[in-house]
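Asker: okay, predicted coordinates and the sequence, questions at the end:
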Amino acid sequence: MTTPQHDQADGTVTLESELGPTGRPRRDFPEPEPLASHGPARIIALCNQKGGVGKTTTTINLGATLADYGRRVLAIDFDPQGALSAGLAVRTHDVPTIYDLLLSNKMPVADAIQHTNVAGLDVIPANIDLSAAEVHLVSEVAREQILAGVLRRVAGDYDVILIDCQPSLGLLTVNALTASHGVLIPLECEYFALRGVALLIETIDKVRDRLNPAIKLDGILATMFDSRTLHSREVLERVVEAFGDTVLETVISRTVKFPDATVSGTPITEFAPEHPAANAYRQLARELVFRGAAA
């Protein structure tokens, strides 16, 4: 039997008597209104010191979906592994990268920006050279604010800037947090991934106290969720108990379509536009806009 829907005063639609994976009433967030003008960008760091939790997948697909909704998006590959660059099929060698911008404040940022196959989504790539950046930056004055200075020069051209951080809480990640207005934490629905969240939030609090008073935690995004396993459901339940409404209502389920899309160098929204995973990222983009975390 189909459950009735009710329009809410905030514009969302709630499905009566139907709970989402987070245990809250399942809502469908409204499609964002077109923007009358563009910029300045809201900068969001996608951060988790644990690897393999979906940071890069989320950066690619969230960026592509926001671009589909008419936003101008710049994705920053801030991981020496260059997975974001590979996932969007952009060049990483014999071209300027984020590493070059960090080391030279005279290089025009536009020289490192590459367009992708998704209209409205641009990328600043990275490669293994970025792994040497911490060594070069450690003796710099205001070393934690180098990336902020880079992004300040192009923020007016975009609505959203997404920073795909490396799985570390080192100087590069601190740079990303110092440059950002908000942090999105992708969290794999697995016990060991849960253990590190408190340390990450502690790091965000230290950055807020010492370097960037304006930074906000935009939300915790549950990823790689498998509703068939008790473990996934229990981990998600514990996260919601611990962090409440900070946990986004959108949940990204595990699927083999993500690696398939990565190999093709295409966001899931273009590789398999009707797949539930593509719809989940559209829901995520709508939820972030609804929450005020994105334009």
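Answerer: Perfect, thanks for sending it. Numbers count the residues shown, from 1 in each chain.

Asker: CA only for contacts and neighbour counts going forward, please
Answerer: Will do.

Asker: check for me that Asp218 belongs to a strand.
Answerer: Yes: using DSSP: H, G, I helix; E, B strand; the rest coil, the secondary structure at Asp218 is a strand.

Asker: I'd say it and Leu184 touch.
Answerer: Yes: checked against CA atoms under 8 Å, the pair Asp218 and Leu184 is within contact range at 5.4 Å.

Asker: so between the two, which is more surrounded?
Answerer: The residue with more neighbours, out of Asp218 and Leu184, is Leu184; 26 against 22, by other CA atoms under 10 Å.

Asker: confirm that one sits in a strand?
Answerer: Yes: residue state for Leu184 (three-state DSSP) corresponds to a strand.

Asker: look up how far Asp209 lies from it.
Answerer: Between Leu184 and Asp209 the computed distance is 19 Å (CA to CA, to the nearest Å).

Asker: likewise Pro186?
Answerer: Pro186 is 23 Å from Asp209, by CA to CA.

Asker: ditto for Cys165
Answerer: Cys165 is 21 Å from Asp209, where distance means CA to CA.

Asker: neighbour count winner among the two?
Answerer: Cys165 (27 against 12).

Asker: and that one, what is it in contact with?
Answerer: Contacts here follow CA atoms under 8 Å, 6 or more residues apart in numbering; on that basis Cys165 touches Ala45, Leu46, Cys47, Asn48, Lys55, Asp77, Phe78, Asp79, Leu172, Thr173, Ala176.

Asker: dropping in the other structure now:
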Amino acid sequence: MRVVSLISTKGGVGKTTTAANLGGFVADAGLRVLLLDLDVQPTLSSYFALTRQACAGAYELLARNERDLERLVSRTSIPGLDLIVSNDDMGQLGTLLLHAPDGRLRLRNLLPIFQAHYDLLLIDTQGARSVLLEMAVLAADLALSPVTPEILAARELRRGTLQLLDDIAPYRHLGIQPPPLRLLINRVHPVSADARQIQQALRQVFGHSGGVQVLHTAVPAIDAYPRAATQQWPVHRVEYRKPSGRAAPAALETLRALAGELFPAWVERFAQVSGRGGRQHGQ
């Protein structure tokens, strides 16, 4: 099971949208995906319609070490895409984990209960430095951070997210390596600088930071993403063909490229995904 945490110490960069659409795309490729919503503002928890609402959620998982998947896991309307909802309405988890001896390692220690059931776990986090964010990073194989295409935003990410990775480096003494960080340039406007120039600028900012890589895939600022959220669908199902006259690729093409960069072992599966609710006809 691959574990990817969507992280940023800055809010509003697109973590939830990325988690929802990446999860929906990978599920449509026939893989088993679990979304874990750790944001106290539970946007991911309401992104997709649910066909089954579990009686428990992230609070029971982390505060009570709940291990019964029937109690924890809700089913979304996307086959193969499950969800553990955020239900820490009072924001108590942060305080509880901060004072627990295993607080920052609790999620990592609970991962075995999901191993046999899922191919991919995507963790959405709050856009602020917290013990929950540190816990999500320490549980991950890979950290993915959307960043908007402004150098000032990139510098802020360097002060926040990269500092977080530096601060958890002592866990190496316990045999826990901080995950590599992938930066996803998000919401690239057609009227802004070319995405390749932005990538080059970001590489200059992060070029001397070990374990950090700017992804080649950039997500354009197109209206398909808010339309998909309104319809409670993954964006590749909403826009699977590029509209005539637009330079930006279709959302399906962007998600396929992004998923292929992050999970190259599954590229052949991703090639079979269409925008009509699953794989290409005849597959």
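Answerer: Arrived safely. Computed from a prediction, not measured in an experiment: that's the story for all the values here.

Asker: from Gln197 of structure 2, how far off is the nearest residue to Gln53 of structure 2 once chain neighbours are set aside?
Answerer: Among residues not flanking Gln53 of structure 2 along the chain, Ser74 sits closest, at 4.8 Å (CA to CA, 6 or more residues apart in numbering). From Ser74 of structure 2 across to Gln197 of structure 2, the span is 42 Å (CA to CA).

Asker: neighbour count winner among these two?
Answerer: Comparing Ser74 of structure 2 with Gln197 by other CA under 10 Å, the one with more neighbours is Ser74, at 23 against 10.

Asker: which residue range of structure 2 does stretch 110-122 of structure 1 align onto?
Answerer: On structure 2, the counterpart of stretch 110-122 of structure 1 by TM-score structural alignment is residues 70-82.

Asker: what comes into contact with that stretch?
Answerer: For stretch 70-82 of structure 2, contacts defined as CA under 8 Å, 6+ apart pick out 23-24, 27-28, 30-35, 48-58, 60-61, 66, 83-85.

Asker: picking up where we left off before, among the contacts of Cys165 of structure 1, which lie within strands?
Answerer: If you go by DSSP state E, the contacts of Cys165 of structure 1 have Ala45, Leu46, Asp77, Phe78 in strands.

Asker: now the strands for the stretch 101-250 of structure 2?
Answerer: Along the stretch 101-250 of structure 2, the stretches classed as strands by DSSP state E, counting those that start in this stretch are 120-124, 142-147, 181-188, 212-220.

Asker: so which elements touch the last one?
Answerer: Other elements packing on strand 212-220 of structure 2 under the criterion 3 or more CA pairs under 8 Å, 6 or more residues apart in numbering; DSSP states H and E are strand 181-188, helix 195-206, helix 251-262.

Asker: residues near Val53 of structure 1, how many?
Answerer: Residues within reach of Val53 of structure 1, counting by other CA under 10 Å, total 23.

Asker: nope, Val141 of structure 1 is what I was after
Answerer: So Val141 of structure 1, with other CA under 10 Å, has 9 neighbours.

Asker: from Ile113 of structure 2, how far out is the aligned partner of it in structure 2?
Answerer: By TM-score structural alignment, Val141 of structure 1 lines up with Pro101 in structure 2. From Pro101 of structure 2 across to Ile113 of structure 2, the span is 21 Å (CA to CA).

Asker: ok, Ser74 of structure 2 next?
Answerer: 15 Å.

Asker: mind putting the strands of the stretch 101-250 of structure 2 into CSV with distance to Pro226 of structure 2?
Answerer: Formatted as CSV, these follow (distance: least, CA to CA, whole Å):
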stretch, distance to Pro226 of structure 2
strand 120-124, 18
strand 142-147, 16
strand 181-188, 12
strand 212-220, 12
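
Asker: got a list of what Tyr191 of structure 1 touches?
Answerer: His231, Val235.

Asker: swap the cut-off to 10 Å and go again
Answerer: Tyr191 of structure 1 makes contact with His231, Ser232, Glu234, Val235, Leu236, Arg238, according to CA atoms under 10 Å, 6 or more residues apart in numbering.

Asker: for Leu35 of structure 2, same thing?
Answerer: By CA under 10 Å, 6+ apart, Leu35 of structure 2 lies in contact with 4, 19-20, 23-24, 44-45, 73-74, 76, 81-85, 120-124.

Asker: helix, strand or coil for it?
Answerer: Applying three-state DSSP: Leu35 of structure 2 is strand.

Asker: tally of neighbours for the closest residue in space to Val238 of structure 2 that isn't next to it in sequence?
Answerer: Nearest residue to Val238 of structure 2, sequence neighbours excluded (CA to CA, 6+ apart): Ala228, at 6.0 Å. When neighbours are defined as other CA under 10 Å, Ala228 of structure 2 has 20 of them.

Asker: now the aligned residue in structure 1 for Gly260 of structure 2: how far from Gly63 of structure 1?
Answerer: In structure 1, Gly260 of structure 2 lines up with Arg286, judged by TM-score structural alignment. To Gly63 of structure 1, Arg286 of structure 1 is 12 Å away according to CA to CA.

Asker: do His136 of structure 1 as well
Answerer: 30 Å.

Asker: helices along the stretch 101-250 of structure 1, start to end?
Answerer: Ranges of helices in the stretch 101-250 of structure 1, per DSSP state H, counting those that start in this stretch, are 133-137, 146-152, 171-179, 191-195, 197-210, 230-243.

Asker: quick one: the last one to strand 216-225, angle?
Answerer: The directions of helix 230-243 of structure 1 and strand 216-225 differ by 170 degrees, with axes from the mean of the first three to the mean of the last three CA atoms, to 10 degrees as the criterion.

Asker: same for helix 230-243 of structure 1, what does it pack against?
Answerer: Packing partners of helix 230-243 of structure 1 (3 or more CA pairs under 10 Å, 6 or more residues apart in numbering; DSSP states H and E): strand 182-188, helix 191-195, strand 216-225, strand 247-253.
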